[in-house]
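Peer 1: Sequence unavailable; structure follows:
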């Protein structure tokens, strides 16, 4: 999808600070971090929202996305103190890029409710 910023990052057209990549998933630093560690974990397949995940996408979401999250939590020393995983869905849910992605936030005490 040529107009999708995450697809353009995946294709290398837009620079990012890449922290993880495999065949199905890419992860990079958020350009507007909300915590000391704020990473975006993105499937390479363009899936617009959580509501668009199909049964065949299960092999991407589970285990690939969550394996990446576990790897990154260990890499960034978040597993001891804890972290938050967020997926925003739709405009009222706070989704600003229509490409399924997960935020990994940590490195400080996170508040609840988030807002």
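Peer 2: Here it is on my side, so go on. Model, not experiment: these values are computed from the prediction.
Peer 1: can we go C-alpha only for contacts and neighbour counts from here?
Peer 2: Fine.
Peer 1: can you give me the helices for this protein?
Peer 2: Applying DSSP state H to the chain gives helices spanning 5-10, 58-59, 66-75.
Peer 1: Now tabulate these in JSON lines and tack on distance to residue 114 and mean neighbour count.
Peer 2: Output for the helices of the chain, formatted as JSON lines (distance: least, C-alpha to C-alpha, whole Å; neighbours: other C-alpha atoms under 10 Å):
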{"stretch": "helix 5-10", "distance to residue 114": "24", "mean neighbour count": "19"}
{"stretch": "helix 58-59", "distance to residue 114": "27", "mean neighbour count": "12"}
{"stretch": "helix 66-75", "distance to residue 114": "20", "mean neighbour count": "16"}
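Peer 1: then this one, side by side with the first:
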């Protein structure tokens, strides 16, 4: 998909927000929803999405929503750091298929990194165990401030 198009209200993230699909929830407030990536690139790979948006990518989002979203990303990234003590954290966001975007609902990836541990490829590894993801989600959620 290109950078242009129509928002699909049946994308997986929209279904998660409506409660039609399950997830390992990390955090939620009035503006953002954070949950574990089911195809993680590393232990603790977390996604943060806007709750009230039909933006497919960063270029389509309203500035007032972006400010809340990036603050939510920072808040969750700090909790990932506190919970998992990684050596580094990658925060990334893709816009369009050529850039690596696979779900067309604006989202940020928070990916913990450890020295000497290979990073999995985006959306290409196997699906993680949901019980393990829920345990990680609880560990991270406990560090949200």
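Peer 2: Received, thanks. Treat the numbers as computed from the prediction; the structure is a model and nothing was measured.
Peer 1: nearest to residue 49 of the first structure, of the helices of the first structure?
Peer 2: With C-alpha to C-alpha, the closest approach to residue 49 of the first structure among the helices of the first structure belongs to helix 5-10: 12.8 Å.
Peer 1: which one in the first structure is aligned with residue 94 of the second structure?
Peer 2: Counting by TM-score structural alignment, residue 94 of the second structure corresponds to residue 88 in the first structure.
Peer 1: pretty sure its match is touching residue 97, no?
Peer 2: No: Residue 88 of the first structure lies out of contact with residue 97 (C-alpha atoms under 8 Å); the separation is 9.5 Å.
Peer 1: Identify the nearest residue to the spatially most central residue of the second structure in space, disregarding sequence-adjacent positions?
Peer 2: Residue closest to the average C-alpha location in the second structure (C-alpha atoms, centre = their mean): residue 47, at 1.0 Å. Closest residue to residue 47 of the second structure apart from its sequence neighbours, by C-alpha to C-alpha, 6 or more residues apart in numbering: residue 109 at 4.8 Å.
Peer 1: Distance check, residue 109 of the first structure against residue 93 of the first structure.
Peer 2: Separation of residue 109 of the first structure from residue 93 of the first structure (C-alpha to C-alpha, to the nearest Å) stands at 22 Å.
Peer 1: Just give me the longest strand of the first structure.
Peer 2: If you go by DSSP state E, the first structure has its longest strand at strand 37-43.
Peer 1: Give the aligned range of that one in the second structure.
Peer 2: So strand 37-43 of the first structure sits over residues 44-50 in the second structure, by TM-score structural alignment.
Peer 1: ok, back up a step: residue in the first structure paired with the residue nearest to residue 47 of the second structure?
Peer 2: So residue 109 of the second structure corresponds to residue 103, using TM-score structural alignment.
Peer 1: What's the match for residue 60 of the first structure in the second structure?
Peer 2: By TM-score structural alignment, residue 60 of the first structure lines up with residue 65.
Peer 1: State the number of residues packed around its match.
Peer 2: The tally of other residues near residue 65 of the second structure (other C-alpha atoms under 10 Å) stands at 15.
Peer 1: who's in contact with it?
Peer 2: Contact partners of residue 65 of the second structure, counting by C-alpha atoms under 8 Å, 6 or more residues apart in numbering, are 31, 50, 53.
Peer 1: most neighbours, which of those residues?
Peer 2: Neighbour max across the contacts of residue 65 of the second structure (other C-alpha under 10 Å) = residue 50, 28 neighbours.
Peer 1: That residue and residue 32 touch, don't they?
Peer 2: Yes: look at residue 50 of the second structure against residue 32 with C-alpha under 8 Å: they come within range, at 4.6 Å.
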